[in-house]
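Asks: Provide a 3D model corresponding to the input given below.
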Amino acid sequence: MASSLLTKQFLGAPFSSLGSGQQPSKLCSSNLRFPTHRSQPKRLEIQAAGNTFGNYFRVTTFGESHGGGVGCIIDGCPPRLPLSESDMQVELDRRRPGQSRITTPRKETDTCKISSGTADGLTTGSPIKVEVPNTDQRGNDYSEMSLAYRPSHADATYDFKYGVRSVQGGGRSSARETIGRVAAGAVAKKILKLYSGTEILAYVSQVHNVVLPEDLVDNQTVTLEQIESNIVRCPNPEYAEKMIAAIDYVRVRGDSVGGVVTCIVRNVPRGLGTPVFDKLEAELAKACMSLPATKGFEFGSGFAGTFMTGSEHNDEFFMDEHDQIRTKTNRSGGIQGGISNGEIINMRIAFKPTSTIARKQHTVSRDKHETELIARGRHDPCVVPRAVPMVEAMVALVLVDQLMTQYAQCMLFPINPALQEPLQSSTTESAQVPL
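Replies: Below is the predicted model:
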């Protein structure tokens, strides 16, 4: 029955198929016309999108891995925020290549320049443009990639979708694109710190089969100094050495491994996030999973919570010494019903092994012939040590956007009294609104 319907033209069906009491005369009107041939289908135009993140605090990244440079445009930053290149450079230095033997040997200083949006060391409220030049390019390393697709990379899918791609270094799919995210994240971190004392810290909790036990890190007290004390960014020295050894093992063999980055957020204002489709953990998941090489996201108890009963998993409430409502445990990860509850937010992001490796692999050429490929270029044997500041940046961008969504009309920094009178407040000495 279904096949016969597909082969018949409904409007051109015999009139006898109509009910016996119906007359076909009106349907036979000379005014009724049918096309004698099908019209040509319209050409589908693919729009390149996905380069902007955020609603109130909006970040657009630009540039390719081996182009002239990379960077970002930050729109929606409040005026009068003290900001300089050094604020961003600290974070960029944490993600730059060539840091140690377990990262890519590409040598880039990743020196940033703010070319708009600030005056006399303060933000003006206009878009902030941040640029970082590419100085250590080796485009010839990617000549084979113009003919064959690298396994598990974005080469093939970019070609399938757009019909054109930047061969050198993967273009926009390269982790070098994240420079713009980290620069913007530095601004977001500063806003969060000034307004609510919010602190975002990420660290490596797994490399391949080396897993850092959760009870060895106290999320209440772990510091940036502990995280940055070794090249793998694991706050536990013993497990840091094991992780470095695991990376070294595959590095000298031209292979790669993946791992997990744990991120925590302390001093989070209550009430961030909204129910249903815009839950805070959903926004965080999208932000973190937009990073290159991500393959998994866990929040709070994550998948381990599936092994518990409700009585084991529930976070019971109590009143603390400051007469504040708190939870005895934090398996909810600091968010309940999609809204922050004031406890520490914690999440884990899984990163796959680096796709580009220096070992022979089977692939297919652009003209659809099976072949073999040994990829050249300089790549991280494990991306997780450099992914730490990237994760922090994306989490910061989500939280500052949520903060502005909630307090958009109130986000003002103190005005320089030498220029004009500050806004008067009956409860505070400055125009800054406490959260």
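
Asks: Every contact and neighbour count from this point should use C-alpha atoms.
Replies: Fine.

Asks: Grab the longest helix from the protein for me.
Replies: Using DSSP state H to define each element, the chain has its longest helix at helix 384-407.

Asks: in that helix, what's buried?
Replies: For helix 384-407, the neighbour count (16 or more other CA atoms under 10 Å) marks 384-404 as buried.

Asks: out of everything not next to it in sequence, what's closest to G337?
Replies: Distance criterion CA to CA, 6 or more residues apart in numbering; nearest residue to G337, sequence neighbours excluded, is P275 at 6.3 Å.

Asks: Measure how buried that neighbour is and give me the count.
Replies: 11 (other CA atoms under 10 Å).

Asks: what residues are up against it?
Replies: G337, G338, I339 (CA atoms under 8 Å, 6 or more residues apart in numbering).

Asks: try M145
Replies: Here M145 is in contact with V167, Q168, A375 (CA under 8 Å, 6+ apart).

Asks: For the stretch 201-350 of the chain, which segments count as strands?
Replies: In the stretch 201-350 of the chain, the segments counted as strands under DSSP state E, counting those that start in this stretch are 210-211, 259-266, 294-299, 317-319, 325-327, 335-336, 339-340, 345-351.

Asks: which residues are in contact with the first one?
Replies: Right, the one you point to is strand 210-211. By CA under 8 Å, 6+ apart, strand 210-211 touches S205, Y239, K242, M243, A246.

Asks: compare with the first, here's sequence two:
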Amino acid sequence: MPGNTFGHSFRITTWGESHGKALGVTVDGVPAGLPLEPQMIQKELDRRRPGQSQVSTPRSESDSVEILSGIFEGKTTGTPISMMVWNKDARSSSYDNIKDVARPGHADYPYTEKYGIRDYRGGGRSSARETIGRVAAGAIAKEILAKYGIDVVAHVIALGTVCAKPLPLDMIKENLEKTPVRCADLEAAEKMLKEVEAAREEHESIGGMVEIIATGVPAGIGEPVFDKLDADIAKAMMGIGAVKAVEIGAGFEASHLKGSQMNDPFFMEGEKVVTSTNNAGGILGGLSTGMPIVCRTSVKPTPSISKPQQTVNLKEMKDTDITIQGRHDPTIPPRMVPVAEAMMALVIVDHMIRSGRIHPNSLLK
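Replies: I've put the predicted structure just below:
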């Protein structure tokens, strides 16, 4: 099963299933000399962890990380870092009665067609729980980027029918963790919470939108043809389960603008070239401009809902109905925030290394 590795010079390979014994990741390409302790990884995993609020699944997991390799005396050695999290609260019996049935909105059917076999317990490898490895690896990437003054933050800007108003970056950072929906517009966040609860009472789920902003990225990062920075960001975000669309900067709105409206005028700010607007989202021709990189992802509603749905029994090849039991998130975007941050950080670190801005021993004192 290929397709479990992401990145070029900074590579991650995730492994494990939702209801298997454990999940984890191997990270290759981490520069030597980075101070790294388990609590730095745990901080990010705790943000992704289930069972924290009324907008997440009640599955209770500590998601405690174990670092197995690549660290000596509290610093990275430049060798592969392997990390693991044990599954402790999996209830596989909840899936016994639907093991042969294709859940609408899930990967059950195409997965079965491709491999002829699948781990039906909670989605197996296709489960959102796979993102544990991405977040753990992303925590390392964020630590590296911080050494270069680069910061990545994501937040929910829409949930169901509720949209947040635009806010300055400092307010986004200040308010982000004040509400379970991770929306910096606290007034909108209250409305989002009510919408989540209404969906739960109707045995439904809702989707939304997550915005990711990277600041401090120097100009000239990326590649101009097939490995464009925005192309790799789009791949990273589309590789997150439930993401159905990605836009950079003005995104889809760009198709409605004139050239004079879309173009970002350049001007000098001291000795630095900047733009007065940022419709390009910090990327031109696949290369960073030095302006904030702005990306938005459209996230579908959680496919696991307890309403009766029409489907097919794949073993008997006949029509049937399904009612999904178990513990599921009523909405995905709030818990996707640290995952989106991780994927953005992974792409930027990879391109920083590829461009020569970060060297294998660059963090050694």
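
Asks: TM value for the aligned chains?
Replies: Here the superposed chains carry a TM-score of 0.98, computed using TM-score structural alignment, normalised by the length of the second structure; 364 aligned residues with a CA RMSD of 1.2 Å.

Asks: coming back round to it: the residue nearest to G337 of the first structure maps to what in the second structure?
Replies: In the second structure, the residue matched to P275 of the first structure (TM-score structural alignment) is P224.

Asks: who's in contact with the residue nearest to R47 of the second structure when sequence neighbours are not counted?
Replies: Leaving aside its sequence neighbours, R47 of the second structure sits nearest to P338 (CA to CA, 6+ apart; 6.5 Å). By CA under 8 Å, 6+ apart, P338 of the second structure lies in contact with E44, R47, R48, V135, A154.

Asks: same question, V276 of the first structure
Replies: G338.

Asks: can you check T7 of the first structure too?
Replies: T7 of the first structure neighbours (CA under 8 Å, 6+ apart): none.

Asks: One more: I293 of the second structure?
Replies: Contacts of I293 of the second structure by CA under 8 Å, 6+ apart are I212, I213, A214, T215, V217, I248, G249, G281, G282, I283.

Asks: what separates the second one from A189 of the second structure, distance-wise?
Replies: If I follow you right, that is I213 of the second structure. 19 Å (CA to CA, to the nearest Å).

Asks: Neighbour count for these two, which is higher?
Replies: Just comparing I213 of the second structure and A189: by other CA under 10 Å the higher neighbour count belongs to A189, 24 against 20.

Asks: in the first structure, what residues pair with stretch 21-32 of the second structure?
Replies: Under TM-score structural alignment, the match for stretch 21-32 of the second structure is residues 68-79.

Asks: That stretch: which residues count as buried?
Replies: G69, V70, G71, C72, I73, I74, D75, G76, C77, P78, P79.

Asks: Any chance of these in TSV with secondary structure as columns?
Replies: As requested, those are exported to TSV (DSSP: H, G, I helix; E, B strand; the rest coil):
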residue	secondary structure
G69	strand
V70	strand
G71	strand
C72	strand
I73	strand
I74	strand
D75	strand
G76	coil
C77	coil
P78	coil
P79	coil
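
Asks: List the contacts of A22 of the second structure.
Replies: G16, M84, V85, W86, N87.

Asks: now swap in M291 of the second structure and tell me
Replies: Contacts of M291 of the second structure (CA under 8 Å, 6+ apart): T215, G216, V217, A219, V274, T275, N278, G281, G282, I283.

Asks: Pick out the one among those residues with the largest number of neighbours.
Replies: G282 (29 neighbours).

Asks: Counterpart of that residue over in the first structure?
Replies: With TM-score structural alignment as the criterion, G282 of the second structure matches G334.

Asks: Test my guess that its match contacts K328.
Replies: No. Between G334 of the first structure and K328 no contact is recorded; they are 11.7 Å apart, counting by CA atoms under 8 Å.
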